[in-house]
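Undergrad: got a predicted model here, sequence first, then my questions.
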Amino acid sequence: MENIRNFCIIAHIDHGKSTLADRLLEFTNTVTKREMQAQVLDNMDLERERGITIKSHAIQMNYVYKGKTYVLNLIDTPGHVDFSYEVSRSIAACEGVLLLVDASQGIQAQTISNLYLALEHDLEIIPVLNKIDLPGAMPEEVKDQMVDLVGCSRESIIPASGKDGTGVDKVLEAIVERIPAPKGDKTAPLQALIFDSVYNSFRGIEVIFRVLNGTIKKGDKVKFVATDTVYHADEIGILKLEKEPRTVIEAGDVGYLISGIKSAKEVKVGDTITSFDNPTKEAIVGFEDVKPMVFAGVYPVETSDYEDLREAIEKLQLNDASLVWEPETSAALGFGFRCGFLGMLHMEIIQERLEREFDQTVITTVPSVSFHAFDNKGEMHVVNAPSEMLDPSKLDRIEEPFIKAQIITKSEYIGAIMTLCMEKRGVLRNQVYLTTDRVEMIFEMPLSEMVFDFFDKLKTISKGYASLDYELIGYRESNMVKLDILLNGDKVDALSAIVHRDKAYEWGKKLCEKLKELLPRQQFEIAIQAAIGAKIISRETVKALRKDVLAKCYGGDISRKRKLLEKQKKGKKRMRQVGNVEIPQEAFMAVLKID
C-alpha cells in the first residue's frame, strides 16, 4: 500500500486539467503514441465537441521513482459548476489533489469552491501553475494569489505546461513525495465506496469503486449495503485506458466490478460494498445529497416511447448521479418525467445525451422551481409545475423558496453584480473583502429568479470571474401569479409559468412577441394571448397563410425530392398538435430566451 497514490485534478473551467492529464499519461507510458489524442480521457463525443469535461474519469498509471514502482490512480474532473457533484465524488475517493491555476487568468471562482471541497476532506493539496508557456502568462502575480489562497510557500508551487510538457516530471515527483499513501487495513472486513457506475448493454452495470479496508477477490460474494442486494464478483480489475481484469484488489486501490447487475435501481453512487460472509459493521459515509436547482418536464415525442425513455433516464442516472426524476403527466404532452438538474448547462447536456446515447427524441418544458400554495382552509399543496397550481378562487397565499447566494468576484464587477441581483429581487446581506481585489457578497433571493439565466448573466457581466454557491434558507410568502398562454383560446399548459405579479405583464408581452416569431403560419389565423386567471394581459396575432401550390420541387433527380421529404418528416416529428395549432420544440424553449 505504501506505493499507491490516489489523486484528482481540480481547477476552474479551461485551466487545462484534461491536457495535463494527457501529459501525465504520456510521461508514464500508460497510453501508447498510437492511442494518444487530445483529451484522451474525455471519451464522450459531446465532451470533445464542446471541449469540456462532463464526467470524472479514473485511470491507473505506473511510475518508477528512485527505483520503486508506484501505482498512481488519477481522476480527471469537470470544471463547470453544473458538474460540481462529480468533483465532490472524485474527491471522496482520493488522498490528494492537484490544484491547477492558469498562469494567464489567475485564480477564478470554481478554483476556490473546488479547493474548499478538497479542504473539507482534509486532502493534501499540490498547487500547480499551468500554461506558463503562454505569451500572456503572469507567473509571479498568480503565484502571489496562490500563496494567499492556499497558504502554501512559493517554492511548493510547481510551474508546468500541459501543452508542451514542461514540469510534468516535477508534478509526478510531487505526487509521490507529498500525497500520503492510502490508510487502510487489508485484513479488516471489506469496505469499498462506489463513486461511479456505467451501463454496459452487454455486461450489465459496471461499478467503479475505491477499496478503503479489506480485499476483494474474483468470485467473492459481495453485498451492497444501501440496497441490501448480494452479487458474485464475476470480474474485478483496474482501469487503464481499457479495463484490465485482476484476481485481487486490495485496500487503497481503485477498481471496477462486473457482476451482471441488470437493474439500474440496484446500484447507488455513494453506497458501500462489503463482503457477504464477513460484513463490515458500519457503512462508509457517502456524499451529501445533491440539490437540484432547475426542474423541467422531459416528454417523449411519441407517447409510445414512454417506457423506453424511462429506461434511458434510469441508465443515464447511473452515469450521472446528480440527475433526479419522477413521473408526471401534462394535458398537452401526455406522459413524461419531471427532472431536477443542477443548472441550465446540465439540463442541455442531459437532453443531448438522451438523444445521442439512447436515441430518444424529447421535448423539454420550461424550467421552474417548487412552490408551496396554501388554500383557504390553510392546507399546504406542493406545486412543482404550473399545471398543479390551485384555482385562484381557492388560493390563500403562495410561498416560494429563497436561497442564500454567496458570490465571490473581483471588486471591479461589484456594481454590475449588485444591479443584476436587485433586478432578480435579491437583497444584499453582507459584503466582505477577501483580498484587496476579491469580494465575497451574500444575497438573499428567490430561487425562481435564479434558475433561468442568472448564472449565465453573472458569468457574462463578470467576464467569467464570479463564482456562485447557494443554499436553501426556506420558503417565504410572495405575490406570485400563474401566467397562462392561450392559442386560439386553448390553454397550453407546457408554456404556463408562475411569475411575480410585478413582472407578469412584461413577461406575458415578451412571451407573446417571441411566440409570434416562432409559431409557423397556418392556413388560419392564430391568436396568441397571455392571461392571469380570466384576465387577458397581452395579445399577438399570427396572420393566416395562403396555400402556395407552386412551391413544388421542379426538375432534377428524385433524390432531391426525397431529401426534402425526409427533412420535412423530421421537422414534423418534433412538432406537437395542441388543439389545432402546431407548436415547434423551439417555442417550448422560448421562455428561456425572453431577454
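TA: Structure received. Residues are numbered from 1 along each chain as shown.

Undergrad: C-alpha only now, for contacts and for neighbours.
TA: OK.

Undergrad: the strands in the stretch 301-450 of the chain, which residues?
TA: For the stretch 301-450 of the chain, the strands defined by DSSP state E, counting those that start in this stretch occupy 324-330, 334-341, 362-364, 371-375, 380-383, 395-410, 427-435, 438-446.

Undergrad: which among these is found nearest to residue 173?
TA: Nearest to residue 173 among the strands of the stretch 301-450 of the chain is strand 427-435 (31.9 Å), distances taken as C-alpha to C-alpha.

Undergrad: shouldn't residue 524 be within a strand?
TA: No. Counting by DSSP: H, G, I helix; E, B strand; the rest coil, one finds residue 524 to be coil, located in no strand.

Undergrad: mind listing the strands for the stretch 451-595 of the chain?
TA: Counting by DSSP E, counting those that start in this stretch, the strands of the stretch 451-595 of the chain are 467-478, 480-487, 490-491, 497-500, 526-532, 535-542, 576-578, 581-583.

Undergrad: how about those strands in TSV, adding distance to residue 282 and mean neighbour count?
TA: Output for those, formatted as TSV (distance: least, C-alpha to C-alpha, whole Å; neighbours: other C-alpha atoms under 10 Å):
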stretch	distance to residue 282	mean neighbour count
strand 467-478	29	16
strand 480-487	47	22
strand 490-491	54	18
strand 497-500	45	21
strand 526-532	55	22
strand 535-542	60	16
strand 576-578	52	15
strand 581-583	54	18
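
Undergrad: structure B:
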Amino acid sequence: MLQTRLLASPAAHLRRLASSGLRQPAFVYSQARFYAAGKKAVENKRGEIDISTYPPERIRNFSIIAHIDHGKSTLADRLLELTGVISKENKNRQVLDKLKVERERGITVKAQSASMLYEYNGDKYLMNLIDTPGHVDFSYEVSRSLAACQSTILLVDAAQGIQAQTVVPVMNKVDLPTAEPERTAEQIESTFEIDTKDIIRISAKTGLGVDQVLPTLIEKTPPPQGSKDKPFKALLFDTWYDTYVGVVCLLAVKDGSVKRGDRIVSSHSGTKYEVSEVGIMYPEQTPTTSLQVGQVGYVVCNMKSIAEAHTSIPVEALPGFVPAKSMVFAGVFPIDAGEFDRLKESIQKLTLNDSSVSVHKETSAALGQGWRLGFLGTLHMDVFRQRLEEEYDTNILVTSPTVPYQIEYKDGTTKFIRTPADFPDGTVLQDFVQATLEPYVTATLIFPEAYLGHMLELCSSHRGDILDHTCKLPMAEIVTDFYDKLKSKSQGFASFDYEDAGYGPSDLVKMEVLLNNEPVDALAARLKEVIRRQLFDIIIQTASNGKIVARETVKQLRKNKEGKKRMKKIGKVELPQEAFLSIMTKSDS
C-alpha cells in the first residue's frame, strides 16, 4: 500500500485529533429512555426554546464520519427520529442533506448541525450532531466541523467492509443478506486496534441497534470545556446568507453566553451589532432564549454586508483555522456581460458559506470581465459551479481548471502564474527566465493489495515518482481525470488523498488556441468534439513559440440549426460551455 505522513480524510482527522486528546468511543451497552422534547412543551411566548438548563456536563457535541453510501445520512435521520426532533413518517428523508447538489450526487459537501434533547439515566442531555463531508476536496469543511466536536462516530458498511476513510467502530447494514459482520470486525480490529466487542452493530434503515448509539456517546464522550462566568467567546465554524436577516453565524460557545439584545463588536470592522436572534438547528433554525458555554447554535445580529462576518467581543481570540490553500484555479464569467454585478453578489454570498474558495477579479480578451476562483480540487470546483447555477440562478461559463505555476527570473524575482495568458511567451522565456516550476503533491493511495500493479501503473503514467511508499505527483496531472481512473482501475475500492509538496522544476512552454487565426484565451485544445458545426469552416490550431503544432477543422454546415442553450460568441464562432470544460476529461489513450 502507498502511504504518506498525513491524511486529510475524515478518518485521518480523527486520528490526528485522537493524538491530541480526542477520545475514541469504546462502546458499551446501557439502558436509556428517549426524551422526545416537542417544541410545544418547552417554548416560551416568543416561540423560543429554553436550553439554559443544560450545563456543559450535560452537553455532547459529536459528528458522524463514513464513506459514501455507508448510511451516514440514514443514521442521522434515525437519531433525530428517536429523540423526537422529526417524525417517523417519510423515512429516509436525509434531513441533513439540505443542498440540492448533495441529494443529486449522494455526497455531503457542507457541514450541517442538528440538536437533540435526550434523557439518559434520569438526566437530560443536549446532543449536538455536526455532520461532515467525506471527500478530500472538502477537507477544510471537515477540519472546521471537527473543531466544534469532542467525539466522532465512525460508521462502516458491514456488507462492503473497510474502504478508504471509513474505518469505523459502528457497523451498519448488519441485517443485509450479504453482510459479513465478523470479517468486517476483524478488519476494524487489525487496522485501528479496536476491540471487536466494542463495535456497535446496527441497521440505520430499520433502526436495529440505533438505541445504543446515544447512550454510548454520553458515556464515552468528554463534555465541552469552558466557564459560564467568563466573557462570551465562541468558535465560528460556518456562515451563510439569509435574504431577510442577513448573515447567519453558526458557532460553538467556548465561554460565557449570548442572548437576544446583547451587543457585540466585529473584530474585523469594529462595527457594533445588537444580537437579534440566537437559536439551535432543530433541525431547522429554531430560536432559543440564549446560547451558553458548550452549546452549538446560530447567531443573527443584523449583518447586512457579507464582508462583516468576522465577529467577537474584545476577548483573547481563539486559535483560528489554517487558511485553505487553493490547488486548482478556474475562471468564472457571466454569459451576459450585463449580469456581472449579479454574479459578483452571488459569488460573495456563496463564498460566505464556503470560505475555502479564493476570489480574484480577472479580465479575459475573449470572455470579458469575470473572476478567477481557487478551489481545493476539481470536485470542489464542480460543486461550487452547480451551487452557483442552482441556488443563485446564475448563467455562467467556467473555464478549464489550471494549477498555479511559478516563474523564476534571472534577476532573482519570482512570479506566480494563475492564468495561461500570464505565462511568458517564447522570447521572454528564453532570454529572461531562469526556471519554470510547477506544484507537486505527496499522494496517499489506499487500496487492497490485489490492485498494487494497477496503482503503480497509474502513478507512472501521470509522471509520478514512487519513493519510500509515497507517490509524488504533479498537481496538473490530478486535476483532470486521475481520480476517475483510480476508481476505475480499483473497481471503486481505492481512495486518494494528497498534501502539498511544494514546487519543483518542470520544462514548460506556453501553448495558444487559435480559432480561425484569432487567439482565444481560457480555452481547451480539444475543441473539435464539442464545437457545433456552423455555416463556415472553423479552423482550430494550437501554437507554441509562434509555430503551429496542431490543427483540426470543423467542416461547415449547409443548413443552419437552432443554437444550443448556452453559447458564447468568439468573433464569428459560437462555442458551447463544453468547449471550456473539454480538457477535464482526457482520452484513455
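TA: Ah, there it is. Keep in mind it's a predicted model, so treat the numbers as computed, not measured.

Undergrad: indicate which one of the strands of the stretch 301-450 of structure 1 is closest to residue 115 of structure 1.
TA: Nearest of the strands of the stretch 301-450 of structure 1 (C-alpha to C-alpha): strand 395-410, 13.6 Å.

Undergrad: buried ones in that closest one?
TA: By neighbour count on 16 or more other C-alpha atoms under 10 Å, the buried set for strand 395-410 of structure 1 is 397-410.

Undergrad: do the same with stretch 167-175 of structure 1
TA: Neighbour-count burial for stretch 167-175 of structure 1 [16+ other C-alpha under 10 Å]: 167, 168, 171, 172, 173, 174, 175.

Undergrad: likewise for stretch 227-243 of structure 2?
TA: For stretch 227-243 of structure 2, by 16+ other C-alpha under 10 Å, it's 227-228, 231-241.

Undergrad: what is the nearest of these to residue 272 of structure 2?
TA: For those, the nearest to residue 272 of structure 2 is residue 232 (15.1 Å; C-alpha to C-alpha).

Undergrad: can you find the partner of that closest one in structure 1?
TA: Aligned counterpart of residue 232 of structure 2 in structure 1: residue 190 (TM-score structural alignment).

Undergrad: give me every residue that touches its match.
TA: For residue 190 of structure 1, the contact set (C-alpha atoms under 8 Å, 6 or more residues apart in numbering) comprises 211, 212, 213, 214, 215, 216, 273, 274, 275, 278, 279, 280.

Undergrad: strands of the stretch 101-250 of structure 2, residue ranges please.
TA: 112-120, 123-131, 151-157, 170-172, 200-201, 233-242, 246-255.

Undergrad: not counting its neighbours along the chain, what's nearest the corresponding residue of structure 1 for residue 510 of structure 2?
TA: Matched by TM-score structural alignment, residue 510 of structure 2 corresponds to residue 482 in structure 1. In space, and not counting its chain neighbours, residue 482 of structure 1 is closest to residue 498: 4.4 Å by C-alpha to C-alpha, 6 or more residues apart in numbering.

Undergrad: what's the distance between that neighbour and residue 390 of structure 1?
TA: 12 Å (C-alpha to C-alpha, to the nearest Å).

Undergrad: can you give me the distance of residue 37 of structure 1 to residue 20 of structure 1?
TA: 13 Å.

Undergrad: who has more neighbours, the two?
TA: Neighbours per residue, other C-alpha atoms under 10 Å: of residue 37 of structure 1 and residue 20, the larger number sits with residue 20, 25 against 10.

Undergrad: how about the nearest residue to the more buried one, chain neighbours excluded?
TA: residue 162 (4.2 Å).

Undergrad: end to end, how far does stretch 196-214 of structure 2 reach?
TA: Termini of stretch 196-214 of structure 2 sit 19 Å apart (C-alpha to C-alpha).

Undergrad: Provide the aligned range in structure 1 for that stretch.
TA: Using TM-score structural alignment, stretch 196-214 of structure 2 corresponds to residues 154-172 of structure 1.

Undergrad: same thing with stretch 385-392 of structure 2?
TA: Using TM-score structural alignment, the match for stretch 385-392 of structure 2 in structure 1 runs over residues 351-358.

Undergrad: now that stretch: buried residues?
TA: 351, 352, 353, 354, 358.
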